[in-house]
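# one predicted model, sequence on top.
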Amino acid sequence: MSKFACAISLVLVGLQMAGAQGRSVEWTHYSGNAASHKYSPLDQINKDTIGKLQVAWRWTSPDNAVVAANPTARPGGYADTPLMVKGVLYTVTSLGQIAAINPATGQTIWALDPGNWKTGRPGNLGYVHRGIAYWSDPSTRQSGGGDRLILGTHDAHLISVDAQTGTLDKTFGQDGRVDLMGSLANAVRATNYSVTAAPVVVRDVIIVGASIHDGPTHKEWPRGDVSGFDVRTGKRLWTIRSIPQKGEYGNETWGDDSWTYTGSTNVWTNMSTDEELGYVYLPFGTPTDDFYGGHRPGHNLFAETIMAVDAKTGKRVWHFQGVHHGVWDYDFPAAPILVDITVNGKPIKALAQVSKQGFTYVLDRRNGSPVWPIEERPVPQSTVPGERTSPTQPFPTKPPAYERQGVTESDLIDFTPELKAAALEVFRQFETGPLFTPPTEKGTIVNPGWTGGANWAGAAFDPETNTLYVPSITSPIVVQLIKPDPARSNLLYVRGGTMMPPLIDGLPLLKPPYGRVTAIDLNQGETRWMAAIGDGPRNHPLLKDLNLSPLGMPIRNAAMVTRTLLFVAAGAGNLGGGGNLPVGARPLSKVEVEPTKFRVLDKATGATLWEVDAPGRPLASPMTYMYQGKQYIVVAAGGGLNAELVAYALQ
């Protein structure tokens, strides 16, 4: 993949001449392209025209009708970023319904309900789907007759749908379906094992991970294996075991035979692919249990690891572990972003992986070597009986962290002496320290918490300037380990107690900004700018007279970048919910909580150019396309009874 190849592909592959209708520019993957850039070269909507942006159409999700008739099937948030391919917009709803939509009018062309939601509500966030994959058969590419939509479902199946007709491809698997779960130990369909993220397709191989229920009561849990399937037949071609079994590379990193029963370590989020290299890049998560690992001594490969896999053979090419023996739930939460950068005059085919802990890991995507040194540094050790944490953890030397890391007295709010004194009282109730301070029986303030830093919405990358835009939130949590009832759990310790640090007179414990976007120059490994997103608690009675700049809201932001603009949809709370108050976040008790916003920033400076109250609660990144000569911005919003797509265009 040559320099700017991913950007050029959006123009050359996504550009179609449609006669008098004008040109079309597509959005062919969940994150825009296979490299997960969330970038488009379109600029009809720009700094000069943004003031004319208005709602062009709204599309009502068919989930709304299902929920009205089946209240127990209430979905989670609408987390899809639609695709636009060959003049049709495609989306998957929270309940797993697939629809084809006219991109100019928002009218439904066809809709398919595979009925996967009827199996039962999945664990974690419930009914949530984060995308579908589009595959075009080269032999029928001109007619489109071989085009397929690929979906991983809540009931742990892989389905293939004819993109033209909206019918299941009966030649794929068994009547259009492939069972992903099979005989996997400890897996219960939908209950603790499902799929939420979009599959990927590279060199005619579908690769799919799994969503596995967090917080198990037992150490025996399903593994997060990743498999490749023939895109035409659905035949399973290979499987990568996320926890190496006996005789496999990395098995020795699981002491006390813990590889025989430990689970999770799954790729629950999105992946990226490099068609030229033939690689798929897998971001693995945390093993069972998220916050206590006394039963699984060792570094625990391939937990919290980025792995490059040959898509045809399923062979591991290289891996990099970002957290050894994880006890912080620091999953790699988003797809690695494939970037072609120039460092010290040398072109590098790299990847940039954002993280919950606030680091951006930049690696050569051909071999996994760090672009800038990543140092193993000593970290605090656990005092919990039976726990054996790693003496060191990897610390990237570049780029700088984009989030506050760890908790010291200097991190506490100090708007007034009284607030600082109150914050110190709370601070002294818990164990605190630098990044990677482990959980304790007393309770440790972990910052970033598992809801903080960057999360599944990931980042956006501008290949014109090699700038990475990372939305993140400051969201510490308290992790207190307790001994469970032996009749209910065979783990020595589980997480208990409170989750969020107490508020200080209705204010967060730590200094702002609480929600931000950071622009990082990936050629230099340096921060270009950082902008707080949202006013935050500036109108608190104790702050309103201090003339503060925006403090940012702890609301998840999802980004998309174009030739001149950065689009930021804000709506997901720090537990993935939304609305005017983040679900899972405590209300700032003396603050009027601001509505969630859809914002447009100057990508060069971070200055806000335009904003509007967000429809519903956007969770996923916006997307953009051009159809019949007009550029559209589309964002998914809402959930439950009000899920919809909202399209914006110049009026």
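Cool, the structure landed.
# CA only for contacts and neighbour counts going forward, please
Fine.
# can you list the residue ranges for helices in the stretch 301-450 of the chain?
417-427 (DSSP state H, counting those that start in this stretch).
# what packs against the strand or helix carrying Gly228?
Secondary structure assignment for Gly228, by DSSP states H and E: strand 226-230. Applying 3 or more CA pairs under 8 Å, 6 or more residues apart in numbering; DSSP states H and E, one finds that strand 226-230 contacts strand 205-208, strand 236-240.
# please compare the first structure with the one that follows:
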Amino acid sequence: MYKQLSLGRLSPLLVVATVTMSACSGLGNQHTASTEKDWPLHGRDYTNQRLSPLTQINTQNINKLSLAWSFKTGVSASFQATPIVQNGVMYVALPYNHVVALDAKTGKEIWRYQHNRKADWKMCCGPASRGVAVSDGKVFIGTVDARLIALDAKSGLKLWDIDVAEDTALTENTGLLSKADAKSKKERYGGTGIGIAMAPVVYRGKVIVGVTGVGYGLHIDKPRIDAPLGAVVGVSGQYGRSGFMAAFDVHNGAKVWQFDTIPSQGWEGAFAETTSDGVQLNRDIAAEKENLKTHQDAWKFGGGSAWTTPAIDTKTNTLFFGTGNPSPQMNDVSRPGDNLYTVSLVALNTETGKIKWHYQQVPHDVWGYDVASPPVLFDYVKNGKKIAAVGQAGKTGWYYVNDRKTGVLLAKSDAFVPQHNMFAKASKEGTVLYPGILGGSNWSPSALDESSQTSYVAGIHAPIKYTLVEEPAKGDLPAIQYVSSEPTNDARWGVLSAINLSTGKMRWQVKTEQPLMGGLLATRGGLVFMGEGNGYFKAYNSSTGQQVWQSKATAGVNAPPISYEIDGVQYVAVVAGGNAIFGFPAGDEVLVYALH
């Protein structure tokens, strides 16, 4: 059976009284066995494992999976949201922060919230939202204009609306580029405003969210429509600001705590010459220490965006999240030192926001190696002993496993994508390395099966050239110095990997036509689901990597799938709306599949 539903573009608020949601407030933080059939959180539960316990759809009957219903949202743009399903209702964050509630069984629209953005607000990273949080009878969404909004879960009516941050930072402009550089004659396509991309998470009466857009880089037009990104330029100077993660009261939005991702004291760190496991970073420590004398306030502009939804250890009340690159991006003259806590996995006390530990994957990052893919909590088995751990698929191309209590690195996998010239510096002739600014694994959520100690990771192979531009001062004109990164003309592709966490080796890998940007779903039915930018939505045997099913959408499937059950029927859902950064075609559909 196939049903396509739409109530038109941005239709007025519609409330259907027959759909009751009184149990929403009762869910609170009990996202465990009682909600096995739902998908109540961005990562299904606080571990972010994205492993559905449902088995009705499995390797034996996957060939009978077909479209049950679809819904056209009327907003065609980059679509990255994870739908949330609670008590028969699906909540979807649309591009530009509109929100729609649907009957999760039929796709019928229940209500719609239309977001009115602040006039002239610069969007950091396009219009996409990664999702909402639903708890305490409310739907929470962070916005591209740095607001946190609470809606009534029954009606979609706004309950409160607060400003999380002000757009006050100095931004870069093409006037800072060399006139001899062709990039100076192009128009900027990427804004540099602060905003919120992640889906919030609610825990113990607090809605927790972080900001993006603080790791400033000047974004230049793409060389062609199918190219990933365009050039990104980092100009030294007082650009950007410190990122943060913050908690707000679920009832009224009052701020409970804020953790700044750049500390005012100690931000320069220990001037590490290598990563924690001994890989050389090719730093000029002497030059950095000299620069420190004139850049004592670099922390004020330090960067460290928070890109994706945290994981939470409910036994210890510890929150884990990743931070982005330091500011200015790729250019280190005005930010000497390790630039704490950028490109780090950070553990906070959920009640106070105080730091417990941090693990910096790349000190003094000049490549754009944000810790972007959501962290995942699991018990790591080492020498027959279980250790509470947190895993993360890095843009560097390695999967990291850290001790959840101390942050100590327990293991690092083999590279799940090709690596070349790792941690090489930009040069005047251009230095090509991979993975680069795109990753590795970017914001795409991974999935994890603790029982088999397997992580499933969506990867990107995209060679990037880093170029240094320097010109001496001329008359009244100041000296010019900046670094740009841009994709090469080399082949780009994606790779789906199943990583044996016990050994760090690949159990299997599948190469895909295009870089993977979206996210994964694993199920107890022995399946891994994944979408691609060419519109294909596919399922793989989680043990072997064999493709066992596919469907084709009209837009790029660049968002994480979910699975849920209603009235004894298991569904698999994903949104299809593409990704503008990669040139994947835009669309506006919610697609839901079931066995027929």
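Structure received. Owing to the predicted nature of the structure, the values given are computational and were not obtained by experimental measurement.
# mind checking the TM-score on these two?
Once the chains are laid over each other, their TM-score by TM-score structural alignment, normalised by the length of the second structure reads 0.79; 503 aligned residues with a CA RMSD of 2.6 Å.
# out of the helices and strands packed on strand 226-230 of the first structure, which one sits most buried?
strand 205-208 (a mean of 26; mean count of other CA atoms under 10 Å).
# thinking again about what came up before, which of the helices and strands packed on strand 226-230 of the first structure sits closest to Gln357 of the first structure?
strand 205-208 (25.0 Å; CA to CA).
# please name every helix or strand in contact with that closest one.
strand 200-202, strand 226-230.
# nearest to Glu220 of the first structure, of those strands?
By CA to CA (comparing all of these), the closest turns out to be strand 226-230, at 18.6 Å.
# by how much does the closest one deviate from the second structure on average?
Strand 226-230 of the first structure, aligned to the second structure and superposed, deviates on average by 1.7 Å (mean CA distance after the TM-score superposition for the first structure).
# all strands of the stretch 401-550 of the first structure, in order?
Secondary structure of the stretch 401-550 of the first structure (DSSP state E, counting those that start in this stretch): strands located at 444-446, 460-462, 467-473, 477-482, 494-496, 515-521, 526-532.
# of all those strands, which one is nearest Thr239 of the first structure?
strand 460-462 (29.8 Å).
# can you put the helices and strands packed on strand 226-230 of the first structure in TSV and add distance to Val309 of the first structure?
Below are those laid out as TSV (distance: least, CA to CA, whole Å):
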stretch	distance to Val309 of the first structure
strand 205-208	10
strand 236-240	9
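# out of those, which gets nearest to Thr269 of the first structure?
strand 205-208 (9.8 Å).
# name the next helix or strand following the closest one along the chain.
strand 211-212.
# comparing that following strand with the second structure, how large is the average distance?
Strand 211-212 of the first structure differs from its equivalent in the second structure by a mean of 1.0 Å after superposition (mean CA distance after the TM-score superposition for the first structure).
# can you tell me what part of the second structure that strand aligns to?
With TM-score structural alignment applied, strand 211-212 of the first structure matches the range 212-213 in the second structure.
# repeat for stretch 348-364 of the first structure
The aligned range for stretch 348-364 of the first structure is 387-403, by TM-score structural alignment.
# go on, stretch 41-59 of the first structure?
By TM-score structural alignment, stretch 41-59 of the first structure lines up with residues 53-71 in the second structure.
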